[in-house]
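*Asks:* sharing a sequence plus its predicted fold:
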Amino acid sequence: MALLPSSPLNAAPVAFLEDIHDRWQQDPASVDPSWARVFRMVDDLLGGSPMSGNVEEVGLITMLRQLGHLFANINPLETKPPVTLDLIRAANIRLLNKRPPSAVTLLERYCGTLGVESSHIDDDEIRNWIQDATENATAPETDTLRRAYGKLVQAEEFEAFLDKKFPGKKRFGLEGGEALLPMLDRILQNAAADGVRSVVIGTMHRGRLNIAANILGKPLERLLAEFKGAFPFGSEKSCTADVAYHLGFDTILPETGLAVTLQPNPSHLEAVDPVVIGRVRALQEQLPVIARKSVLGIVLHTDAAVIGQGVVTETLQLGMPAGFTVGGTLHIVVNNQLGFTTEPEEGRSSRYCTGPWKAIDSLILHANGNDVDAAIRAADLATRFRKAHARDAVIDLVCFRRNGHNEMDEPRYTQPVLYRRLDKMIGVRHRLEEKLLDASILNVEEIKAAIESCHASLNAAYAVLPTWRAPTPTMLAPASGSSIVPRVAPATVQRILEHIATPPAGVKLDPRLERQVRQRMTERKVAVWAVGEALALGSLLLEGIPVRLSGQDTVRGAFSHRIFALTDAEDGKRHISLQQLSPEQAPFSVINSTLSEYAVLGFEYGYSLGHPRALTLWEAQFGDFANSAQVLIDQFIASGEEKWRLRSSLVMLLPHGLEGQGPEHSSARIERYLQLAAQENIIVAIPTTPANYFHLLRRQAHNATRKPLIIFTPKTLLRLPAAVSPLEDFSSELQFQPVLVDRSTAAENSGSAIRQILLCCGKLAYSLIQERDRRGATDTLIVRLEQLYPLPMGALAEIFRTYPDTTLVWVQEEPANQGAWSWLDRRLEHLAKKSGHTKPRWYYCGRPESASPAGSFHEDHIADQQKIVMAAFTRPPLNTGVNT
């Protein structure tokens, strides 16, 4: 392979190089800028002194620093000879006959068992730092190697014990990648020495049990019991829980005092990555700014997943934006060089599986997994880099997988040649053992004692399994909770309103924007949707509750309705009014996110776990796009409490409503969230008034029972003149109303005068009210279901009892197989029957079933919408969907 094919240093004659370099030294402007850049870079590589000596030597030094990793002995499965200067000469790099000492030194640093990639980094200062740290690194000390050997013994004996006691049971063992343990142990030791006090770890299932036992110190009896099948959360099976290699663990390491959280995760590979980062950010924000580096995130990956799963790249892009950065995350890729049965050349297009880190200027290290020295040096360099530059670093631990993908898999069906080699390979523990014995660092008696100690601990833990029981956890309260939401004083409402409706002094706004801001206070004394939201968040901030709101274009709002940041038209500076309500208020963050749903939603979920006191909100640009994060919704938000007993109060804001904008800008898929709803795991709401939205957000923030809240937010209602709320509704004794009854009609008529109930949710209620008023249909009661789950049984039952002989109609704008109908149908019928209603069978009024959420032609949409509204008032109601 030709190296540096486009580089001037690669093929240009030496005399020519020396001549052009002399001219550059005399007058930099006399040579082409591309050559000037090369010579400046070379001077930097040589420590800032002017380039001297033969240009060929400089070319060699530059090449070793930039491309030495290509020659490095990082793959334990390869048998290529050690790299020599002669070998490099054969690769078209012209050298002097003599071998300069500097080149020999660099050869050892860059072409040994640790490869260093840094040439992709744009910042010269950072590259120079990496070169200095690499070239001045020292070999691990004797005590470090002894400690590493102890971890390798623990790793091997642990896997062997599980294999013996639980033959064939899935554990995703670490055999072949045992160097991970001394590497991770070293990182934690370094972190503690650097002032880190809290660590959040996310990892794949391979080696997870080993890490929990031998790095985090999870009690062996607990770990083995869970692995055997014991319920992990107490004697009463109050939830389904999860398999042992998905469970989390919290501990304080006795040696260092580090508080470590092993984040639970599903088998959906890499899904936990953004959750870890978000949790780290939440912990950091609860500390003074100067102390935020004391929280560290560590994320472990495997080679096929890290390059194959897009959420990795999405997560990495959160590393530098101010609203998401955590000051650098440490990543380790356990590179098995095999993905289940997939070979590397089948699983990726890049040379390395660490390619995504080039995009964010991370330090990339490749360590031979059969050499502990390389693993430790990589750990040292990565932790130092993160501390110095507040950036991500990634270690590619190149190892192998001695068994199949899991313990039930036979890899020799698909990789017979590889596994014949692996059967004969000496593992990293025995390689280090030989080295330490030869150097008289260890003796046979110490080795025997280390092994016996492991056996004793494992056997003792195994002996108590028949009687082991997990401690009984605290009972979980129901989803709706019973927390008291304090009333907001009228003066507080007025104070917030004046603040958000008055441009800051000295700030010049676009005239149209200024007009919109000042209209937040009106003579009508009513609030539109965006004002209701601002009042909710502002009141919480004044009560000491932090608020974080993020999403795509969230600061302004995709529909130009929110505008939480006022941008000066002259200097472009942003002014966020809700951050300036009071010196004593809680922190408020409103953040435009990257163009990502999966990673950003995962980040905010993790943030909500790490900062349970805060109100954490994520907004989709349109609710339709939230399904790009479906893995997070299914595996974490909807089921995290059931599987892992993790509580989150995350709020998802999903703009929803059919408005003739086509199938991609209409539906947040109400039906999917209702399908996920069970065991009071989430709250699903679709408020239709600013005041009810206000009270819903406040209830969520004050609810001691943390549950994710899914809110289907409006688009049309943001500016609909009828969709406003009187200011007194924000400061009265009102609470969130899960059901809104058409009070005017109910007050004018007795129960017997109401002949029909139209039950609906969302913006369609306003069209139904308008049509009812046009017709003068005072015998029709319109009821809005503002909370879909948990279904407000009591409020609905009261309506059915009050109007027992009415015709019951469910009206929706979504197709019959979408929206809330299919989920509500039999539930409503059962509730009506149970409440004594005489005609409990419901009519359906809405669009027929459809594969697509909405049509693409506005005129057709208007016509269809009108048909639904008209059909709802037909006697009997016209079933516009499917027969029920």
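*Replies:* Noted; the coordinates are in hand. Numbering: from 1, shown residues only.
*Asks:* contacts and neighbour counts: CA atoms only from here.
*Replies:* OK.
*Asks:* how close does Ile563 get to Gly323?
*Replies:* To Gly323, Ile563 is 17 Å away according to Cα to Cα, to the nearest Å.
*Asks:* give me the more crowded residue out of these two.
*Replies:* The neighbour comparison of Ile563 against Gly323 (other Cα atoms under 10 Å) goes to Ile563, with 22 against 16.
*Asks:* below is structure B, check it against A:
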Amino acid sequence: ASVLPILVHGDAAFAGQGVVTETLNFSRTPGYRSGGTLHVVINNQIGFTTSPEEAHSMMYCTDMAQAVQAPIFHVNAEDPEACCWAIKLALEFRIKYQRDVVLDLVCYRKHGHNEGDDPSFTQPLIYAEIREKKSIAQIYSDKLISEGLIGEEKVEQFRADYTEKFDIAHKKAATIAMGEMCPVHGRMRATEHLSAVPLERLEKVAQALLQYPGDFTIHPKLKKILEKRVETLHQGNGIDWGFAEALAFGTLTLDGCRVRLSGQDCGRGTFSQRHLLLTDFENGRKYRPLSALGEETSSGSFEVFNSTLSEAGVLGFEFGYSSVSSASLVLWEAQFGDFSNGAQIVIDQFLASSEQKWGQMAGVVLLLPHGYEGQGPEHSSARVERYLQLCAENNMTVCMPSCAAQYFHLVRKQGSSNYKRPLVVFTPKSLLRSVDAAAKIEELTSGSFQPFIETPFNPEKSPINHVIFLSGKVYYDVARTLEEAAISGVKVIRMEQFYPFRSDVLEKLLAGSSPSTFLWVQEEPKNMGGWQHARTYLREFLGAELTYVGRPASASTATGSLRRHNFEQDQIMQEILRIVKN
């Protein structure tokens, strides 16, 4: 369907909000072209109480659009005919050149910001003039009457008809009972689809990763990497995170799903783990190997776009894309999960609450690299706690898969679902090439995503006395510690899905055991990570308190010292041993 994007701005917001600049900047980039957006700026020359000289440093509030060479029409909004002429010309330009265009309606705000406060406190001079002005309707009707184009009686009839429409609507509104914005909010459940895939279908995707146009020259080192990946499929094990992801994307494409992935450096992957957007080694031409799979279906497609260095603007775009293309799998990846806070407004205002506020559904997926490897406070934490704080009324799904097979099934589950909520996935960094986290072929050809995974550490077959709950890559450190110490009577349960909390699954895992101690282990500081969320749900479910094992509360997400990081990590492991040995 043809779409005409129209954005309505305030003058102070157009000049002052960074998301406007971000959006203008990517308006001509691959993956974000919309065929031109019409920007209508309601320029009432005031921002709440802020005057133009305080609101921007430019001559006009719209000068920002000059950066993308968008034509800007400054129009006297008291002249309706000039406004009509300008918008007609703007649309003709947009249709012909497929470029953004800006209409700056220079007007005034008759009352205060909320029509209740007194604007003369801060702008006394301009409001002295505004009080003396006739309404635009009066100015235009006087003009038509003076030119003999219309009579006084006709003007009064127009005004009466217009007022009557409002009166009828107002009376009708008073009779409508207050109801829920969205009657199905929080109550709809997705149809469960099998996420396992037959081997021959996986092999078809794997072969597509090695097929290039005849005149395409792949980087020699990358060629070996991709060939080695495909070998792991034939060997039946060692399928790493990036390969499992490619298999998920490819099989969804074959199933007829439209897959769209965007983010900074996402074609290669921040950690050189993906390689789904290849570059010709000799001429720089781009090629997407999985895109060829879409040609075999009537509706499936695969797209991957390296975005501009933007979080708020790009995530806002992807949220909108997923809301109007509900059958698509739309994924946005942050370069590091830490950087997603640049899109916090979009996350709070839209992703977490649009369904509850407006009945607006969207199934956008956030891929947020997260994990403590000693890289410092700007490259360790995706702020797990902030997303969990937003969880309520089944508004979204929040997961931290600990292995490639789990991620494979999670992606396929989201892509095949008929009812898509936003999905937040805390993805790893150090596990991307980990042998321990790699998948076996049978884990992809059978099974499904598991909200919890249990692993007993009990070589002596003792009663289970201690249950350790945790999430993410810290599992592998804990498992190594317990094995090296030959600990028995311990069960480790990985919480792969934070929200919605699947108590029904956990109940089955704990059936028949009576542990004396429950622990929550995490790498994040106590005031961060999954602790507060997990404690709330687990304490109610278990009817018992949990013992916290992790870093103490901290103002910063992580230490900047690798030596300090390693010391803190070792302290966590030692504390676990101290508890389970007693």
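*Replies:* Nice, thanks for sending it over. Note that the structure is predicted; figures quoted are calculated from it, not measured.
*Asks:* find me the equivalent region of whichever helix in structure 1 runs longest in structure 2.
*Replies:* Ranked by residue count under DSSP state H, the longest helix found in structure 1 is helix 142-165. Using TM-score structural alignment, helix 142-165 of structure 1 lines up with nothing in structure 2.
*Asks:* elements contacting the helix or strand following that helix?
*Replies:* Later in the chain than helix 142-165 of structure 1, the nearest helix or strand by DSSP states H and E is helix 180-193. Helix 180-193 of structure 1 sits against helix 142-165, helix 372-389, with contacts defined as 3 or more Cα pairs under 8 Å, 6 or more residues apart in numbering; DSSP states H and E.
*Asks:* quick one, helix 180-193 of structure 1 and helix 372-389 angle?
*Replies:* Between helix 180-193 of structure 1 and helix 372-389, the angle comes out at 30 degrees (axes from the mean of the first three to the mean of the last three Cα atoms, to 10 degrees).
*Asks:* onto which residues of structure 2 does the following helix or strand past helix 180-193 of structure 1 map?
*Replies:* Sequence-wise, the next helix or strand downstream of helix 180-193 of structure 1 (DSSP H and E) is strand 198-202. Across structure 2, nothing matches strand 198-202 of structure 1 (TM-score structural alignment).
*Asks:* name the residues of strand 198-202 of structure 1 that are buried.
*Replies:* Of all the residues in strand 198-202 of structure 1, those buried under the rule 16 or more other Cα atoms under 10 Å are 198-202.
*Asks:* including distance to Ile633 of structure 1, could those go into CSV?
*Replies:* Output for the buried residues of strand 198-202 of structure 1, formatted as CSV (distance: Cα to Cα, whole Å):
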residue, distance to Ile633 of structure 1
Ser198, 27
Val199, 25
Val200, 21
Ile201, 21
Gly202, 18
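*Asks:* closest to Thr383 of structure 1 among the residues you listed?
*Replies:* The nearest member of the buried residues of strand 198-202 of structure 1 to Thr383 of structure 1, counting by Cα to Cα, is Val199 at 13.0 Å.
*Asks:* any idea how far that closest one is from Pro321 of structure 1?
*Replies:* 21 Å.
*Asks:* before we move on, the earlier item: same list, the helices and strands packed on helix 180-193 of structure 1, but as JSON lines with mean neighbour count please.
*Replies:* Conversion of these to JSON lines gives the following (neighbours: other Cα atoms under 10 Å):
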{"stretch": "helix 142-165", "mean neighbour count": "19"}
{"stretch": "helix 372-389", "mean neighbour count": "22"}
